[in-house]
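test case, fold it:
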Amino acid sequence: MEHACSHRNKSYTLPFAHRKNISRLALTPQGNLLLSIDEDGKAILTNFPRRVALHHFTFKSSVSAVKFSSSGRHFAVGLGRQIEVWHTPPTPGSNASGELDFAPFVKHREYSGHFDSVRNIEWSGDSRFFLSSAKDLTARIWSLDPEERFMPTTLAGHREGVQGAWFSKNQETASAFHSLHKTAPGAYDEHEPTDHEDDDANMQWRIIQRHYFAQDSARLNCAAFHADSGLLVAGFSTGIFGLYELPDFNLIHTLSISQSNIDFVTINKTGEWLAFGASKFGQLLVWEWQSESYILKQQGHFDSMNSLVYSPDGQRIITAADDGKIKVWDVTSGFCVVTFTEHSSGVTACEFAKRGNVFFTASLDGSVRAWDLIRYRNFRTFTAPSRLSFSSLAVDPSGEVVCAGSLDSFDIHIWSVQTGQFLDRLSGHEGPVSSLSFAPNGNTLVSGSWDHTVRIWSIFGRTQTSEPLQLQADVLSVVFRPDSKEIAASTLDGQLTFWSVEDAEQVGVVDGRRDVSGGRRITDRRTAANEARTKSFKTLAYSADGSCVLAGGNSKYICLYGVRSGAIVKKFTVTVNLSVDGTQEFLNSRNITEAGPVELLDEQGEESELEDRIDRTLPGASRGDPSMRKARPEVRISAIAFSPTGRAFCAASTEGLLIYSLDESLQFDPFDLDTDITPATTLATLCTRNYLKALVMAFRLNERYLIRQVYEGIPVSDIPLVVRELPVVYLGGLLRFVVSSVDGTPHLEFNLLWVQQLLLQHGRYIRDNRRDFASELRMVEKCGVRTKQDLAKL
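Model prediction:
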């Protein structure tokens, strides 16, 4: 899986992926190297500031713990009962001699002594020693190199597996934490060496304090310790965390932050912020304990997403999921802005009104709701005369009428948005209505059904009759082209069919079965090419200009087709994660046993702790308690939407909300190149004050750093002259560059002057060719709104 990181309230995704779920992450104290390890022990070493993968390596077994030393020169890895210490690959400037090691991973030593899996590793402040805690009820102290009068020491006396162990700031005491059952959820033991003046070689450690966490019917899941401030934070299975001050074990405060286990906790360097992770609900929380306030609180959908839609300005994405939640995401930062929880069941569809900040959702709870994005509230609720579970939705572009279809009924239901009254029921389909779409001009409604027909309705006409279009299989999705003259329909046999609305005639067909087919489930006894389940498209979306159509389904592929040619333009692979069903192409018989696939076999008997060994199997059930069964998510694309700017699209998948954009990186795509045009000659031209020629030369080379240098080197007084003489072929590129520069430079007024002059001098040409400049103008509007909001906060 890819990893997303946060910096200055923005998130980004590193441009590489593991082949299985990431299980362990470690960052050097200097913050320059990131080590990510997946479930199989395959690791990727990354230059974190530059987001570049440096080296791929495998530890040949699953890793249970990893930690960089305080100096950053070594890292320790827990591999089952073994601990291995490796040299950190040196980076320029980290070695005193200035030498670079060309072998990325060099093993320092192996350490053996634990009798069960290592859970946690912590280093001392001088990086000479490290503590390991394990499930064998012990913690052990090791030295990096042989030390005089030091022997590896075992800290025993615990009654359960040790969750973590740490050194104090002066390294004279060691603390260990373990979980207990029944009345006490966990205990904290503090150890110190006994004073043997006669024989230091036989120095022993003893328990000097033992404290218990006063959390009823809870279990200690994770803990973290900040040596400099003496703060201990502990996370419990009830979703509560406690903050304690050591060595006196004074409780500072407790707080409930989740409804499920807190699985991970860490403290930042200064000890001011605490970060928590709850994997069941996908929660991430950063808490400032001194002011008792949230720094960051994010939670994704913990069930599969069903639908998504862009806001008309392209700055927000609305997602709806089976968990009954509706989330509003900010495209720029990648964070969730607000969550609506009024629906009591899964939300199946969402749609924006073309004007205003209003969107609508349909749910299995039998209601259609209207939401206000200015006040963040639900201001209308629509219900049918009989109890139905709505699965599809369409909104009139003017926002006056909303329509919904259901799999329980063959009719289409219509409501008035202004009054909230039920208006009419459209009958004609002989099967469940699977998809609805309003024409962008608002005149017609199109519906697709499992009865093999697509119907075109004129709901504002005097007679609400429909024109049926016959297809060869169940209709899964139907969408309008942006000009309202054509519709595209996807059917269960893998066909994409295009129809003219005016003539009700078929104008094109694409056979996409071979394109979308890919990936087999772990329980399948056949290869992906022979699996019928993946051979159809469940969702469609037209591009902004109507020349292309995106299609996705129960497959790891998103296909982009040219409408006129009928040919596939590009094929996007959503994920290569082998921990998800549907990503493998071929059958591997080695993983199939008489009892089923190896990955789905229960391993209850191999656990070391009593709680994990208790057999809760139901009588007659072959795979144990249904709530505890192993289940693998299956890759699928449930919804696709194009951005109004036309330069990005998003997809709701098993891996989460994915955004594909053309604007993130500038590719080297030179045009009109000449052998005399080089970066050196471009800068020389700038020095001669021939600003227009220098700007054109920079755009010909298409190197962003060079364009920025020339752009910022042009005096403010010369901007109108340069813009007036600028060839129109560079107009779109300069507009995109200026808008993208607003976020990365403090020269706000300078950028706004460029935008103003470009629109003044070339406004007529842009208006006459508005279709060619549609995406640039939307970017300008989006940038203006964002700049206004940022200034309003000041």
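
going forward, measure contacts and count neighbours with C-alpha atoms only.
OK.

number of nearby residues for V368?
26 (other C-alpha atoms under 10 Å).

and the closest residue in space to it that isn't next to it in sequence, which of the three is it?
Among residues not flanking V368 along the chain, A362 sits closest, at 4.5 Å (C-alpha to C-alpha, 6 or more residues apart in numbering). Of the three states, A362 takes strand under DSSP: H, G, I helix; E, B strand; the rest coil.

okay but A362 is in contact with F390, surely?
Yes. Assessed by C-alpha atoms under 8 Å, A362 is found in contact with F390 at 5.8 Å.

can you work out which residues contact both of these two?
Residues touching both A362 and F390 by C-alpha atoms under 8 Å, 6 or more residues apart in numbering: T348, V368, A404.

so which elements touch the helix or strand that the first one is a member of?
Pointing back at T348 there. If you go by DSSP states H and E, T348 is part of strand 347-352. Secondary-structure packing of strand 347-352 (3 or more C-alpha pairs under 8 Å, 6 or more residues apart in numbering; DSSP states H and E): strand 305-310, strand 316-321, strand 358-363, strand 390-395.

between strand 358-363 and the second one, find me the angle.
With axes from the mean of the first three to the mean of the last three C-alpha atoms, to 10 degrees applied, the angle from strand 316-321 to strand 358-363 works out at 10 degrees.

what are the ranges of the helices in the stretch 651-794 of the chain?
679-687, 691-701, 704-712, 719-725, 731-741, 748-768, 774-793 (DSSP state H, counting those that start in this stretch).

for C559, grab the count of nearby residues.
Neighbour count of C559, defined by other C-alpha under 10 Å: 21.

and for comparison, fold this next one:
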Amino acid sequence: MDPLKGHDDWVTSVTFSPNNRHIVSRSNDKTVRVWDTQTSQGVMNPLKGHDHWVISVAFSPDGRHVVSGSYDKTVRVWDAQTGQSFMDPLKGHDDSVTSVTFSPDGRYIVSGSDDKIVRVWDTHMDQSIIDPLASHDSCVTLVAFFPNGRQIVSGSGDMTVRVWDAQTGHSFMDPLKGHDDWVNSVAFSPNGRHLVSGSYDEAVRVWDAHTGESVMGPLKGHNHWVASVAFSPDGRHIVSGSYDRTVRVWDAQTGQSFMDPLKGHDKCVTSVAFSPNGRHIVSGSYDKTVRVWDAQTGHDDWVNSVAFSPDGRHIVSGSDDKTVRVWDAHTGQSIMDPLKGHDYWVMSVAFSPDGKHIVSGSDDKTVRVWDAQTGQSVMDPLKGHDDSVTSVAFSPDGRYIVSGSDDKIVRVWDTHTGQGVIDPLAGHDSCVNSVAFSPDGRHIVSGSDDKTVRVWDAQTGQTIIDPFTLSCSTSGIPVVSPILPIYS
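Down below sits the predicted model:
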């Protein structure tokens, strides 16, 4: 989807609602915003009440409430449906509140602050329930509950990670040491066995949550501070966001990078999170935008089309993020930078028969041809359609490209010159959704929203049989109407 825009200052924290339907973001514009993940629109007016920058936000486990922490030293709880304040501000910290989250049962809130203190609040009583957790020697940068709600983890500018008993406030183990700079972000794995931490030392570390021992890492790849980290819901991957403007996804078992860095933000990435179903990643940035990425492909919007290379070694994909990507089919890794040039959604992609070129069709009404080895455009965009290009394909000899469009037209292009080789194939009464060449290259088939399939002579552009339609029998089995030859 397109970036979510509306904040007037840096976006410093983002997270999904438990049902995947909403994203909450907070900003230095002093507001909290709630977005619809399907429409990219705000679902209510900004939540206003804080007197200074909002630093951290989180949904309650049931999705009914949002908690926020601010530089104004307070914690606020909001009704996620109405945007109204749910209770009086929670006061007790002596400095900026840097991190907040709910307990798994939604009863408690934990907050961390620049005052070096961690506090636990009862949402029913509007007050702190245990003495402040005080052992850090510097500001507390992030807090989280253990999945069972019995422990709390905190990261600090003192370069340590601490684990606390949520009932007594006592330290659960010795501080976890290994980072060489401030620890900015910590998170538990879903099964509670591991902790992940991100630091100003540009590294990500994974720890045993019961012993405090480092189990892998440091995971290195970022070239600036790591601001945020999170586990995927299945615990198999870790996502990290950095001041180097990128989002990275790691294999939680091996520590290896799972895909190329996700690039799109123009400034520091300050917050990252997986969606509850693990299919998407959300990121917030100082560029004032929120972005949503496909956690498997790296595209930051819907993937509309995929195709294998002729030798089966590569896969090409086209997305609503306006890019084309090429992947190693065996490792799942991207093999080059995204192919950029289209001005709107990429609807269809295909390899040439020799695997040397890629063709893409887009909602920007153009067809583009790319070098599959370098990712460079090999000719000017092919222009002629008056609406979105929905389907593209090469001829078996690679000499021609056929394209179908929402303008109801099928076009045939010469791959050497970029010119149309015959008049537009006009006959459909609605959008053309799919086109293909016959194996011998002599015919073209097209399918349309007008419920018909048409077969054309690839040399003359004439229809060679009457259109045929697909209907269903009473048993639900598709039945194709008779194909009647045209005799002259």
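
map the residue nearest to V368 of structure 1 onto structure 2.
Aligning on TM-score structural alignment places A362 of structure 1 opposite G112 in structure 2.

show me the contacts for its match.
V97, T98, S99, V100, V118, R119, V140, T141, L142, V143, S154.

my guess is P132 of structure 2 contacts D115, does it?
No. Using C-alpha under 8 Å as the test, P132 of structure 2 is too far from D115 to be in contact (10.7 Å).

what range in structure 1 matches stretch 290-300 of structure 2?
Alignment of stretch 290-300 of structure 2 against structure 1: residues 558-568, by TM-score structural alignment.

ends of the matching stretch, how far apart?
Using C-alpha to C-alpha, to the nearest Å, one end of stretch 558-568 of structure 1 lies 11 Å from the other.

now which residue in structure 2 aligns to P440 of structure 1?
Aligned partner of P440 of structure 1 by TM-score structural alignment: P190.

what's the counterpart of V780 of structure 1 in structure 2?
Counting by TM-score structural alignment, V780 of structure 1 has no partner.

skipping adjacent residues, who's closest to V780 of structure 1 in space?
Once flanking residues are discounted, V780 of structure 1 sits nearest to V739: 6.2 Å by C-alpha to C-alpha, 6+ apart.

which residues sit in contact with the one you found?
Going by C-alpha under 8 Å, 6+ apart, V739 of structure 1 touches N751, V755, M779, V780, C783.

can you verify my assumption that the second one contacts R736?
No. In this structure, V755 of structure 1 is not within contact of R736 by C-alpha under 8 Å, at 10.0 Å.

gap between the counterpart of T348 of structure 1 in structure 2 and A166 of structure 2?
Aligned by TM-score structural alignment, T348 of structure 1 pairs with T98 of structure 2. Distance, T98 of structure 2 to A166 of structure 2, using C-alpha to C-alpha: 19 Å.

before we move on, what about V97 of structure 2?
According to C-alpha to C-alpha, V97 of structure 2 and A166 of structure 2 sit 19 Å apart.

more neighbours: which of those two?
Taking other C-alpha under 10 Å, V97 of structure 2 and A166 do not tie; V97 has more neighbours (32 against 24).

ok, that one - contacts?
Taking C-alpha under 8 Å, 6+ apart, we find V97 of structure 2 in contact with 55-56, 69-75, 111-114.

ok, now which ones touch the nearest residue to it once chain neighbours are set aside?
Excluding the flanking residues, the one nearest V97 of structure 2 by C-alpha to C-alpha, 6+ apart is S113, at 4.3 Å. When contacts are counted by C-alpha under 8 Å, 6+ apart, S113 of structure 2 is found next to H93, D95, S96, V97, T98, S99, C139, V140, T141.

now stretch 705-712 of structure 1: which residue numbers in structure 2?
The aligned range for stretch 705-712 of structure 1 is empty, by TM-score structural alignment.

need the residues that contact that stretch.
P679, L683, L686, Y691, A694, L695, A698, F699.

list buried residues within those.
Among the contacts of stretch 705-712 of structure 1, those classed as buried by 16 or more other C-alpha atoms under 10 Å are P679, L683, L686, Y691, A694, L695, A698, F699.

any chance of those in CSV, plus distance to A139 of structure 1?
Below are these laid out as CSV (distance: C-alpha to C-alpha, whole Å):
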residue, distance to A139 of structure 1
P679, 60
L683, 63
L686, 66
Y691, 69
A694, 66
L695, 65
A698, 62
F699, 62
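
what does T491 of structure 1 correspond to in structure 2?
Taking TM-score structural alignment, T491 of structure 1 has S242 as its aligned residue in structure 2.

I'd guessed that match sits against K220; true?
No. Applying C-alpha under 8 Å as the test, S242 of structure 2 and K220 come out as separate, 11.6 Å apart.

what residues does S99 of structure 2 make contact with?
Applying C-alpha under 8 Å, 6+ apart, one finds that S99 of structure 2 lies in contact with I55, S56, V57, G69, S111, G112, S113, T141, L142, V143.

now structure 1: which of these match?
Here the contacts of S99 of structure 2 are checked against structure 1 with both residues aligned by TM-score structural alignment, their matches' C-alpha atoms under 8 Å, and the contacts held in both are I55, S56, V57, G69, S111, G112, S113, T141, L142, V143.
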